[in-house]
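Visitor: Quick one: sequence and predicted model below, then my questions.
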Amino acid sequence: MKAFAHPDQARHDPRFFLMRGRQRPNFEVPARAAALEAGLARLGIVPAIPPPARRAAIEAVHAPAYLDFLRDAPAAWAALPDPGPEVVGNMHPTPEMLAQGARLPAGLVGQVGWYTADTACPIGAATHAAALGAAACALAAAGEAAQGRSAYALCRPPGHHAYAARAGGHCYLNNAAIAAEALRRAGAARVAVLDIDSHHGNGTQGIFWTRGDVLTVSVHGDPNAYYPWFVGHASERGGGVGEGCNLNLPMAYGTGDAEWLAAIAAGLDAIRAFRAEALVLSLGFDASEAEPLGFLRVTADGFARAAAAISAAGLPTTIVQEGGYAVEVIGSLLEDFLGGWSG
């Protein structure tokens, strides 16, 4: 299997993370990618550096003004009086504000709140470059899938919490959505996104909510007690022509291999019924029992069995790396997963 990684991922090194009212070190660190590359090396896989991502391919998913904000915000932030080291919002528009005509502010502090969903997506000087590198990996892997093959994209920062014009949850560009749209434009009539990260793929759901040509399936921890808190419920089925093209399979706290694998099997049944011609797999290792902020309790064997089940669907697959923050084990989990992949 081909794999893709970009050296700019190491330049994104966020520091800020707010957890239960305390500022803590960020879990989304460059060592994550190094650990995943080490796992690839043990499999004998040398990831290629992808060609640069074309702006048009990213604009197919993300709003141009948002992309400009990600590029320009750090320099503008540094020019503010007494700024912090990273761009972090301190207020976000509420549903009441949005219902009453809230609009994008002219001032930078307000723009940061508008374009970010939470405080878990600090923007540094190299965040934009790293996000572009991750998107390039996803596009290169999608190019392989468009030729009927499967490929792995080592995407860092991850992407599935990013909306069309909003960052959140360590995510800036939605790599899975970019890959899915690229596959559609390459000729796949129907594309499915299967998200097995432990957190709901809310950004991916939002991007394709009214689309009938992309099925989004997410297996994740129950949002009543887990990020992203407000969406990810089983009742969310899509809107307009996309009604019925979104499937959420929330899991209870402590769910282990058996129920998690059963949910993945249900998701694969839905993908077969949808008659998908290509698959994008949002692969998160934060469902692992070793996860520092763990909610689910999936074992290494569970990940290997998930790989065998998903690959057995026989679809050309773009595997996009999402979360997984137990740096000491994620490389071996990637080994187990790709080792379990057939074809």
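Guide: Now that the structure is in, tell me what you want to look at.

Visitor: from here on, contacts and neighbour counts on C-alpha atoms
Guide: Fine.

Visitor: what about Phe4, how many neighbours?
Guide: 26 (other CA atoms under 10 Å).

Visitor: residue contacts, it?
Guide: 47-50, 137-138, 140-141, 152-154 (CA atoms under 8 Å, 6 or more residues apart in numbering).

Visitor: Quick check: next helix or strand after whichever strand or helix holds Tyr152?
Guide: Following DSSP states H and E, one finds Tyr152 within strand 151-153. Per DSSP H and E, strand 151-153 leads on to helix 175-185 as the next helix or strand towards the C-terminus.

Visitor: And here is the other one:
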Amino acid sequence: MKTVYSEKHKLHHAKLELINGQMQPAVEMPSRAETVLDRVKAVDLGLVVEPTAHGLDPVLKVHDAGYVDFLSKAWDMWTAEGRDYEALPLVWAVRGLRQIEPDYIDGKLSYYSFDAGTPITSGTWQAATAAADVALTAADMVRDGARSAFALCRPPGHHAAADFYGGYCFLNNAAIAAQSFIDSGAARVAILDVDYHHGNGTQAIFYDRPDVFFASIHGHPKQEYPFFLGYEDETGAGKGEGCNANYPLVWGSGFDAWSAALDDACKKIAAYGPDMVVVSLGVDTFEKDPISQFKLKSPDYLKIGETIAKLGKPTLFVMEGGYAVAEIGVNAVNVLLGFEGRS
């Protein structure tokens, strides 16, 4: 299995985030991707290649043009106010407030974000667009006949919707890749999100569409971030009715409950009959993850890969979350080894 990786991810290096009511060192850090890359090489997973540039056209097939323009200019607008530190929002346009984009950068940050834990830095735009190129390059490989490919994306993407960011995510790499499959002739694509947190952005992008099936196994929104999406009764809307499946699990869930959800999700995906499968590969389900509450162990990730392989579909793996940095490489690559039958 080939891995696509860009050094440009290091340009996004937030120092602090607001979590648990305090400004704390950011858990989404460059060493996450570097540790995974080291493990890819250690097990000789396959060739590691740099991405090719795809421009913004594929991004704009998924994301609102105004939002993309904002991301490209946000840091310059922020520093123009004399600030040399990371950009965070001030307020959110919640119930009862007008949904009108302000002119001032503080208002724009508030308009386009949904949390205070996702700082914009000097290199965020370059890193985010490079991550999209990583996903698109790996998608090209699968479309051209490879059984699978691994897009080692950073920043992650599944919390980013068409017109807002959050959850460490700016551009939705998995959604951009899935849309590229559709645009190149795939009739149906399935996205399987195995990250601990619900892929709210991916769900929102495809919720009313029949050509992309989305399934997510995640912490229950009554307990867990992002809190306001990911319930079982969210099954799609309009022409997309029946093309969304959520599996919210309570804190403390282990592999027995988690794997039962995976089995059911895979049954639904098989019944849907996609041409391609995109896996949003988060391994923050791990028992030692610092911001998550599931109890999966490293050998469990081999079994996850084995189960996904049984779908028998061309499969693109797109890196999402996982914040136990010491183990992230083993856990993420175990999924890929399991998929390849190298357990």
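Guide: Thanks, I have it. No experiment lies behind these values; they were computed from the predicted model shown.

Visitor: re earlier: what about the strand holding Tyr152 of the first structure, how far off from the second structure?
Guide: Superposing on the second structure places strand 151-153 of the first structure at an average distance of 0.3 Å from its equivalents, by mean CA distance after the TM-score superposition for the first structure.

Visitor: show me where the stretch 101-250 of the second structure has helices.
Guide: 105-112, 124-143, 173-183, 200-206 (DSSP state H, counting those that start in this stretch).

Visitor: Out of these, which is closest to Gly240 of the second structure?
Guide: Closest of the helices of the stretch 101-250 of the second structure to Gly240 of the second structure is helix 200-206, at 7.7 Å (criterion: CA to CA).

Visitor: Can you tell me the closest non-neighbouring residue to the equivalent of Asp213 of the first structure over in the second structure?
Guide: Mapped onto the second structure by TM-score structural alignment, Asp213 of the first structure lines up with Asp211. Leaving aside its sequence neighbours, Asp211 of the second structure sits nearest to Arg188 (CA to CA, 6 or more residues apart in numbering; 4.7 Å).

Visitor: same question, Tyr66 of the first structure
Guide: Per CA to CA, 6+ apart, closest to Tyr66 of the first structure is Ala165, 5.2 Å.

Visitor: Go ahead and confirm Ile135 of the second structure touches Pro155.
Guide: Check again: residue 135 of the second structure is Ala, not Ile. No: using CA atoms under 8 Å, Ala135 of the second structure makes no contact with Pro155, being 11.4 Å away.

Visitor: and the corresponding residue of the second structure for Pro250 of the first structure, how many residues sit next to it?
Guide: Aligned by TM-score structural alignment, Pro250 of the first structure pairs with Pro248 of the second structure. A total of 23 residues lie near Pro248 of the second structure under the criterion other CA under 10 Å.

Visitor: Wait, Pro248 of the second structure touches Lys222, no?
Guide: No: in this structure, Pro248 of the second structure is not within contact of Lys222 by CA under 8 Å, at 9.2 Å.

Visitor: State the span of the second structure onto which the strand holding Tyr152 of the first structure is aligned.
Guide: So strand 151-153 of the first structure sits over residues 149-151 in the second structure, by TM-score structural alignment.

Visitor: what about Gly302 of the first structure, which SS state?
Guide: helix (DSSP: H, G, I helix; E, B strand; the rest coil).

Visitor: That one corresponds to which position in the second structure?
Guide: Aligned partner of Gly302 of the first structure by TM-score structural alignment: Asp300.

Visitor: what do you get for Ala125 of the first structure?
Guide: In the second structure, Ala125 of the first structure lands on Ser122 (TM-score structural alignment).

Visitor: mind listing what Asp208 of the second structure touches?
Guide: 236-241.

Visitor: And Ala234 of the first structure? What does it align with in the second structure?
Guide: Looks like Ala234 of the first structure aligns to Glu232 there (TM-score structural alignment).

Visitor: Confirm for me that its match is in contact with Leu249.
Guide: No: here Glu232 of the second structure lies out of contact with Leu249, judged by CA under 8 Å, at a distance of 10.2 Å.

Visitor: More neighbours: which of the two?
Guide: For the pair Glu232 of the second structure and Leu249, the greater number of neighbours falls to Leu249 (23 against 13), based on other CA under 10 Å.

Visitor: what's near enough to touch the more buried one?
Guide: Contacts of Leu249 of the second structure by CA under 8 Å, 6+ apart are 217-220, 257-258.

Visitor: hmm, 6 Å instead?
Guide: Leu249 of the second structure makes contact with 219-220, according to CA atoms under 6 Å, 6 or more residues apart in numbering.

Visitor: And the one 5 residues further on, by the same measure?
Guide: With CA under 6 Å, 6+ apart as the criterion, the residues that contact Gly254 of the second structure are 295-296.

Visitor: Is Leu268 of the first structure in a helix, a strand, or coil?
Guide: From three-state DSSP, the assignment for Leu268 of the first structure is helix.

Visitor: wait, what's in contact with Pro158 of the first structure?
Guide: So Pro158 of the first structure contacts 171, 322 (CA under 6 Å, 6+ apart).

Visitor: Report the separation between it and Gly203 of the first structure.
Guide: 11 Å (CA to CA, to the nearest Å).

Visitor: what's the neighbour count on whatever residue of the first structure lines up with Val279 of the second structure?
Guide: Using TM-score structural alignment to pair residues, one finds that Val279 of the second structure aligns to Leu281 in the first structure. For Leu281 of the first structure, the neighbour count with other CA under 10 Å is 25.

Visitor: same deal with the one 5 residues further on?
Guide: Neighbours of Asp286 of the first structure under the rule other CA under 10 Å: 26.

Visitor: With Phe27 of the first structure instead?
Guide: 22.

Visitor: Leaving out the residues flanking it, which one is nearest to it?
Guide: Tyr325 is the one closest to Phe27 of the first structure (CA to CA, 6+ apart), at 6.1 Å.

Visitor: That neighbour -> the second structure?
Guide: Using TM-score structural alignment, Tyr325 of the first structure pairs with Tyr323 in the second structure.

Visitor: ditto for Ala102 of the first structure
Guide: Ala102 of the first structure maps onto Gln99 in the second structure, by TM-score structural alignment.

Visitor: Ala79 of the first structure now?
Guide: In the second structure, Ala79 of the first structure lands on Ala80 (TM-score structural alignment).

Visitor: State the distance from Leu281 of the second structure to Arg39 of the second structure.
Guide: Taken as CA to CA, the span from Leu281 of the second structure to Arg39 of the second structure is 15 Å.

Visitor: what's the spacing between the host helix or strand of Glu96 of the first structure and its chain's center?
Guide: When elements are assigned from DSSP H and E, Glu96 of the first structure belongs to helix 95-99. Its chain's C-alpha centre and that of helix 95-99 of the first structure lie 27 Å apart, by CA atoms, centre = their mean, to the nearest Å.
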